[in-house]
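**Student:** structure, please.
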Amino acid sequence: MASQSQKKTPRAGFAALIGRPNVGKSTLLNALTGEKIAIVSPKPQTTRNRILGVVTRPEGQVAFIDTPGIHQAKGELNRYMVEAALSAAEEVDLVLFLIEPPQGETLDVTPGNRAILERLQKVGKPTFLVINKIDSIPKAKLLPLIALYGQEFPFAEVVPISAREKDGVEQLFQVVLGHLPEGEPLFAEDMLTDQQERVLVAEYIREQVLRHCRQEIPYSTAVLVDVFDESEREPRPGTPPGQLGGLIRIAASIYVERDSQKAILIGKQGQMLKLIGTDARKSVQRLLGAHVYLDLRVRVEARWSERAAGLRKLGYE
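**Tutor:** The predicted model follows:
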């Protein structure tokens, strides 16, 4: 057995996931934590807020911060999201810069990624190049891609992964941990995220809007939970372990910017809203471990994504 003096001092700290929209930051956060903390969709700009995911092991603890995709910001909401991402890079111990392999034959550093690297140069934090979706690129192209990005920025580490397949995710965690300062855990061992349940519920509902609605609707949509009634949450006596117990009553409002969007979201005879509600309820029940009564309403808040007051009202502080 190793003596006390031979035991490694645990490490702890923060790492931000930074990158363009749809490079897989939220998928990676979920893979690292083993839980669905961040919603995922093929549509860009799914993540709107910084999301904390904590991974605790005997050898240390890493608090990962998922951030909105950095893009050319037009409008108040987009500027809010980009600022949330860039400010996170300034507040952590190290940055994980995620990219995905180019789709065509040509290997290059895209203008969007080059602009992010210019900002990260100014931040001055140790930065990893994390190449996601390596299952989508021939291995022969991987080394030239690494060399190309290495000419743009002095990366502390380069880690190829596939977040969706969980390939390289454990290796990434260990490399991140090795670069963090020695210290005791910053959060309780059983803590996974700082997101409140009602915030996660709102995001799960928005995920179904992203999934079911056509292009124009998701980006004009926000969700607020109006009622979260847990008075009947305690499982009934005799509920078998692992089965849903108790009841939580939830009422939520889905906000859009125009009456025409409201009509689309509700659908003919309410079918679209019913479909969104049915799938959202299933996800929320798995999250909360209880039966859920879910009441959804669609409301219009004109131009909310373009106004600072609209952002504040809908929870984007």
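**Student:** make it CA atoms for all contacts and neighbour counts henceforth
**Tutor:** Fine.
**Student:** for residue 110, what are its contacts?
**Tutor:** Contact analysis of residue 110 by CA atoms under 8 Å, 6 or more residues apart in numbering lists nothing.
**Student:** if we go to 10 Å?
**Tutor:** Residue 110 makes contact with 99, 102 under the criterion CA atoms under 10 Å, 6 or more residues apart in numbering.
**Student:** and the residue lying closest to residue 302 once chain neighbours are set aside, how many neighbours?
**Tutor:** Using CA to CA, 6 or more residues apart in numbering and skipping the chain neighbours, the partner closest in space to residue 302 is residue 257 (4.4 Å). By other CA atoms under 10 Å, 20 other residues sit near residue 257.
**Student:** one more sequence to fold, the one below, so I can look at both together:
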Amino acid sequence: MTSPADTPYRSGFACLVGRPNAGKTTLTNALVGEKVGIVSNRPQTTRHAIRGVVHRPGGQLVLVDTPGLHKPKSLLGQRLNDVVRDTLSEVDVIVFCIPADQPVGAGDAFIARQLKEISTPVVTVVTKTDAAGKKAITQQLIAASQLVDAAEIVPVSAVSGEQVELLERLLIGMLPEGPPLYPQEQTTDEDTERQIAELVREAALEKVRQEVPHSLAVTVEEITRRPDTRNPGRDLVTVHASLHCERASQKPMLLGKGGETIKAIGSEARVGLEVLLGSRVHLDLHVTVLGEWQDDPKKLQRLGY
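**Tutor:** Now for the predicted structure:
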């Protein structure tokens, strides 16, 4: 009988791929056990590859959450698809996410065709099972099995936690033998500035109308620390950040009447920032118009895409 001590340690990378809003980031956060990527019900919430690290006694699983593969309508969209394709070629296993609460469609078929051209093993995950009935889940599992030749097909709910541990064990078992790739205390390789910008963008996505989210980007202009007079021995962190939209008509939507919307964005973002930074935070937000940035290479570079 094999003891745990005789089981080889495994480490490697798994890429989560799927169409926009397929539940990839929520699943990544559930597997890691903490928030490493922002979530919303808006497509294209994730705009770059985010790494989350799962530490277990028998192995280390590095999850790479990618933007949703889609038919691009802008230079930004093309670059997001490039991020996904570049990532697919560099991982040990691919996790193909298909939501249980939406019919399998052209977007899923498009991704399946991409995966058939890659030799990397695929695990298909039917996500959001908490949002669908048993019959719908069964039908989705059948439909998913016909899309791609997967090593395994697993129904999972990242919200309820159902079968998350099973998926985790399955993925670690598919990794190559090797030492840990990240220190035990590290759960993501995202730098602090990008995490701050993403938390502000997440708050904004929940507060603005549907035409604004695709046109919204956030940059952190300055971060300063000084002693917190309210909490001796602690710091007060001041964050200056800019929300960039594409058209002048979108600026009033972000500001809101009497500044109500921008204040609400700041209040919501501050909660996450204080958890991230471990300090009280003063958040100073400004809204700027950066015309048609999604199709301008120089502006995309300035915004980090």
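**Student:** need the TM-score between these chains.
**Tutor:** The TM-score (TM-score structural alignment, normalised by the length of structure 2) is 0.94; 304 aligned residues with a CA RMSD of 2.0 Å.
**Student:** the residue nearest to residue 302 of structure 1 matches what in structure 2?
**Tutor:** In structure 2, the residue paired with residue 257 of structure 1 is residue 246, using TM-score structural alignment.
**Student:** roughly how far does its match sit from residue 287 of structure 2?
**Tutor:** Distance from residue 246 of structure 2 to residue 287 of structure 2, counting by CA to CA, to the nearest Å: 11 Å.
**Student:** just residue 98 of structure 2 next, same as before
**Tutor:** In terms of CA to CA, residue 98 of structure 2 sits 36 Å off from residue 287 of structure 2.
**Student:** cool, residue 254 of structure 2 as well?
**Tutor:** Distance, residue 254 of structure 2 to residue 287 of structure 2, by CA to CA: 7 Å.
**Student:** ok, the residue nearest to residue 302 of structure 1 touching residue 304?
**Tutor:** Yes - judged on CA atoms under 10 Å, residue 257 of structure 1 makes contact with residue 304 at a distance of 6.4 Å.
**Student:** find the residues that touch each one of those two.
**Tutor:** Counting by CA under 10 Å, 6+ apart, the common neighbours of residue 257 of structure 1 and residue 304 are 220-222.
**Student:** residues touching residue 12 of structure 2, list them.
**Tutor:** Neighbours of residue 12 of structure 2 in contact, by CA under 10 Å, 6+ apart: 53, 59-63, 91-93, 171-172, 174-181.
**Student:** sorry, back to before: shared neighbours of residue 254 and residue 287 of structure 2, anything?
**Tutor:** Taking CA under 10 Å, 6+ apart as the contact rule, residue 254 of structure 2 and residue 287 both touch 243-245, 262.
**Student:** and residue 254 and residue 287 of structure 2? Which one has more around it.
**Tutor:** Shown here are residue 254 of structure 2 and residue 287; by other CA under 10 Å, residue 254 has more neighbours (27 against 17).
**Student:** check which helix or strand covers that one.
**Tutor:** Per DSSP states H and E: residue 254 of structure 2 is located in helix 251-255.
**Student:** can you name the next helix or strand after that helix?
**Tutor:** helix 260-277.
**Student:** now that next one on structure 1. Mean distance?
**Tutor:** Here helix 260-277 of structure 2, set against structure 1 after superposition, deviates by a mean of 1.3 Å using mean CA distance after the TM-score superposition for structure 1.
**Student:** what span of structure 1 is that helix aligned with?
**Tutor:** Counting by TM-score structural alignment, helix 260-277 of structure 2 corresponds to residues 271-288.
**Student:** so residue 228 of structure 1 sits right up against residue 251, yeah?
**Tutor:** Yes - counting by CA under 10 Å, residue 228 of structure 1 does reach residue 251; the two are 6.8 Å apart.
**Student:** overlap of the contact sets of these two?
**Tutor:** residue 294.
**Student:** please, where are all the strands along structure 2?
**Tutor:** In structure 2, the segments counted as strands under DSSP state E are 10-17, 50-56, 59-65, 93-99, 122-127, 152-155, 217-227, 235-245, 280-289.
**Student:** so which of the ones you listed is nearest residue 139 of structure 2?
**Tutor:** strand 122-127 (10.6 Å; CA to CA).
**Student:** where in structure 1 does the closest one fall?
**Tutor:** Going by TM-score structural alignment: strand 122-127 of structure 2 matches residues 127-132.
**Student:** before we move on, the earlier item: so which of the strands of structure 2 is nearest residue 72 of structure 2?
**Tutor:** Among the strands of structure 2, strand 10-17 comes nearest to residue 72 of structure 2, with 15.9 Å by CA to CA.
**Student:** buried sites along that closest one?
**Tutor:** For strand 10-17 of structure 2, a neighbour-count test (16 or more other CA atoms under 10 Å) marks 10-17 as buried.
**Student:** same question for stretch 118-134 of structure 1.
**Tutor:** Judged by neighbour count (16+ other CA under 10 Å), stretch 118-134 of structure 1 contains these buried residues: 120, 123, 125-134.
**Student:** quick one: end-to-end distance for it.
**Tutor:** End-to-end span of stretch 118-134 of structure 1 (CA to CA): 24 Å.
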